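K.L.:
Just the structure for this:
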Amino acid sequence: MTEIKHASRGHAVLSASGAKRWMSCTPSARLEERFPSTDTVYSLEGTRAHEIAEQQLRTFLEGKKSKVKYEGDDLRIYDEVLPYIERIKELYAECKKRSESTVMFLETRLDFSNYVPDGFGTGDVILLEDDTLHIIDLKFGKGVRVDAENNPQLRLYGLGAINAFDDLYDFKNVVMHIEQPRLNHSSEEVLAKEELLKWGDDLKPIAQEAYNGDGKFNPGEHCKFCKASGCCKALADYSLEVIDESILDPQLINPVELGPILERIPTIEHWLKAVKEYSINQALAGEYIPGWKLVEGRSLRKYTNDVDVINALHKAGYEDALIFEKKLYGISTMEKNLGKKKFGEVLGDYIYKPEGAPTLAPESDKRPEFKPQQALIDSIEVPEGI
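P.N.:
The predicted structure is shown next:
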């Protein structure tokens, strides 16, 4: 059995979190090595959320009550990650009810290098329940909803967990969970162990190609988090060569051509932003970009300190009515302040959801199709008696 280790969050060449990208575009993994890894406000916040969750869950497993008092940003992060912590406790209780022998592991290093060269990752929570292996991954971001179905990161973690525990447990199923507390989103995928192992075997040649830096560049929506996207020529070609002038009307875009264009818009928008950011960084590093120069951007005036401003205005004799504005909390904040149950009891009759404005989505989208003509017919009120 592989030694179970408490994980330090390092990075592999073929990371599990970037698996969708290097599986789709095999040369990208080695290309990204040319660019330094940088922490962002969001990544640091996510790391802290994982630390707080682990801290609280370890205390729970020890049968103790947490005595940690969070302040400032830590308190905010704790409040936002608390639904995840409670969800893990709930899952653990459910598993314990079915099998008293259920055990939980936190922040476990998972080795899946028998499928992906040098491959490893960190399992946030692992629950071992007789013939079922649970992998739970915390996603603290709120910009993009992440689903468990066909999620290569979770599947790699599942393979790593099988490597670690398979000789102790006779697993038949692997359940992979995504918990995204700030979007109130939970998702899971259930695979038979043999099905997951088959997926891993099919992945081996792709992973080896990516590790070698071989294969063809394949731009697409998976480029979003690639460190090379701001200067990748393949992505530039993909973004710029949208119109095929050899088909249909060479002067006007035909509806048939709109589909591929709409499909590429998110990637093109990301590419434009990445190119601009890369260009600014190049200029800041002293590189000359012909026809361009660095200038100071526009900025907005800010108070140096809100409390000092309030005190100065009070001292000058101004009333609060000229200093503050009263505004009703938004629905999400109000629901959080009151709690879901009380919110429904007190304000349920005063909440409505207007119809969303028509928007385009792929035909695979699960929402029903909006038909303008039918909507118009449905909106017509027919007087009684006619």
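
K.L.:
rest of the way, CA atoms for contacts and neighbours
P.N.:
OK.

K.L.:
Would you indicate which residues of the helix or strand containing F105 are buried?
P.N.:
Here F105, judged by DSSP states H and E, is contained in strand 103-111. Buried residues in strand 103-111, counted by 16 or more other C-alpha atoms under 10 Å: F105, L106, E107, T108, R109, L110, D111.

K.L.:
Between strand 103-111 and the helix or strand just after that strand, find me the angle.
P.N.:
Downstream of strand 103-111, the first helix or strand assigned by DSSP H and E is strand 120-129. Using axes from the mean of the first three to the mean of the last three C-alpha atoms, to 10 degrees, the inter-axis angle of strand 120-129 relative to strand 103-111 is 150 degrees.

K.L.:
packing partners for strand 120-129?
P.N.:
Counting contacts by 3 or more C-alpha pairs under 8 Å, 6 or more residues apart in numbering; DSSP states H and E, strand 120-129 packs against helix 72-98, strand 103-111, strand 132-138, helix 152-165.

K.L.:
Just the angle for the second one relative to helix 152-165, thanks.
P.N.:
Think strand 103-111. Computed by the same axes, to 10 degrees, the angle separating strand 103-111 from helix 152-165 equals 110 degrees.

K.L.:
what's the angle between strand 103-111 and strand 132-138?
P.N.:
70 degrees.

K.L.:
If you count contacts, what does strand 103-111 end up packed against?
P.N.:
Short answer (3+ C-alpha pairs under 8 Å, 6+ apart): strand 103-111 packs on helix 41-61, strand 120-129, helix 152-165.

K.L.:
Buried residues of the first one, list them for me.
P.N.:
Using 16+ other C-alpha under 10 Å as the burial criterion, the residues of helix 41-61 that qualify are E45, G46, R48, A49, H50, I52, A53, E54, Q56, L57, R58.

K.L.:
what's the angle between the strand holding F105 and helix 72-98?
P.N.:
Using the same axes, to 10 degrees: strand 103-111 against helix 72-98 is 110 degrees.

K.L.:
quick one: strand 103-111 to chain centroid distance?
P.N.:
21 Å (C-alpha atoms, centre = their mean, to the nearest Å).

K.L.:
to compare against the first, here's another:
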Amino acid sequence: TFDNTTLACLFGATELIESWCKSIRAKAAAELLSGQPVPGYKVVQGRQGPRRWADMTAAEAMLKQLRIKSKDMYDISLISPTTAEKLYQAGVIGDRQWPKLQPLIHRAAGTPVVVPTSDKRPPLALQDATDFQDLSDMPIPPLPDTAPSLQSQETP
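P.N.:
Here you go, the predicted model:
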């Protein structure tokens, strides 16, 4: 383990170390792809990409020929907030309509990230363990008879 001063020094070097690791991976891949052996390593085919129609028009025609119903052939989905904003900027959604959509838009908060103290963003307000209500004197209610036994559950 490290004290926080050592941790700060090491953390400051992570970007350089990650960059170095990335360049090592790239060099090893380049060597292997050019036919040069790198002892203990090889190049393999990665995971396949997502499936898509090679020819959308031909696929649509074939699905129609197979008498697949239109409701089963096509996916209809609601536009995203980003698409709605683009429609607003293009004038399709009006100035009086756009504010009505705002309360319906949810945006998840960003995950905490470690940055240098010189970063302009305010520090995250962390909740201390002492900020919680003391529940140590509260009785624990018995489990209902319908609850499955913990011993009978298998772990994945």
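
K.L.:
returning to that earlier point: quick one: closest of the helices and strands packed on strand 120-129 of the first structure to L313 of the first structure.
P.N.:
helix 72-98 (26.7 Å; C-alpha to C-alpha).

K.L.:
what's that closest one aligned against in the second structure?
P.N.:
Mapped onto the second structure using TM-score structural alignment, helix 72-98 of the first structure spans no residues at all.

K.L.:
and that helix, what other elements does it pack with?
P.N.:
Counting by 3+ C-alpha pairs under 8 Å, 6+ apart, helix 72-98 of the first structure packs on helix 41-61, strand 120-129.

K.L.:
before we move on, the earlier item: could the helices and strands packed on strand 103-111 of the first structure be laid out in TSV, adding distance to D137 of the first structure?
P.N.:
TSV is the format used below for those (distance: least, C-alpha to C-alpha, whole Å):
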stretch	distance to D137 of the first structure
helix 41-61	10
strand 120-129	5
helix 152-165	8
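
K.L.:
and of those, who's closest to I310 of the first structure?
P.N.:
helix 41-61 (29.3 Å).

K.L.:
Where does that closest one end up in the second structure?
P.N.:
Against the second structure, helix 41-61 of the first structure falls on no residues (TM-score structural alignment).

K.L.:
for that helix, packing partners?
P.N.:
helix 72-98, strand 103-111.

K.L.:
Mean neighbour count, the ones you listed: which tops it?
P.N.:
strand 103-111 (a mean of 20; mean count of other C-alpha atoms under 10 Å).

K.L.:
Next, count neighbours for K42 of the second structure.
P.N.:
As a burial measure, K42 of the second structure scores 13 neighbours (other C-alpha atoms under 10 Å).

K.L.:
The counterpart of it in the first structure: what's it in contact with?
P.N.:
In the first structure, the residue matched to K42 of the second structure (TM-score structural alignment) is K293. Neighbouring residues of K293 of the first structure by C-alpha atoms under 8 Å, 6 or more residues apart in numbering: A283.

K.L.:
Show me where the first structure has its helices.
P.N.:
In the first structure, the segments counted as helices under DSSP state H are 19-24, 28-32, 41-61, 72-98, 152-165, 193-212, 233-240, 255-284, 306-315, 331-338, 340-347, 372-379.

K.L.:
how far is the longest one from where the chain is centred?
P.N.:
It stands for helix 255-284 of the first structure. Centre-to-centre, helix 255-284 of the first structure and its host chain are 20 Å apart (C-alpha atoms, centre = their mean).

K.L.:
got it, and stretch 85-101 of the second structure?
P.N.:
On C-alpha atoms, centre = their mean, the centre of stretch 85-101 of the second structure falls 28 Å from the chain's centre.

K.L.:
before we move on, what about stretch 30-48 of the second structure?
P.N.:
Mean-position distance between stretch 30-48 of the second structure and its chain equals 28 Å (C-alpha atoms, centre = their mean).

K.L.:
how about it: buried residues?
P.N.:
L32.

K.L.:
how long is it from one end to the other?
P.N.:
Length of stretch 30-48 of the second structure, first residue to last, C-alpha to C-alpha, to the nearest Å: 21 Å.

K.L.:
circling back to that earlier point, let's have the buried residues of helix 41-61 of the first structure in JSON lines, adding distance to K276 of the first structure.
P.N.:
Output for the buried residues of helix 41-61 of the first structure, formatted as JSON lines (distance: C-alpha to C-alpha, whole Å):
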{"residue": "E45", "distance to K276 of the first structure": "25"}
{"residue": "G46", "distance to K276 of the first structure": "26"}
{"residue": "R48", "distance to K276 of the first structure": "30"}
{"residue": "A49", "distance to K276 of the first structure": "30"}
{"residue": "H50", "distance to K276 of the first structure": "32"}
{"residue": "I52", "distance to K276 of the first structure": "35"}
{"residue": "A53", "distance to K276 of the first structure": "36"}
{"residue": "E54", "distance to K276 of the first structure": "38"}
{"residue": "Q56", "distance to K276 of the first structure": "41"}
{"residue": "L57", "distance to K276 of the first structure": "42"}
{"residue": "R58", "distance to K276 of the first structure": "44"}
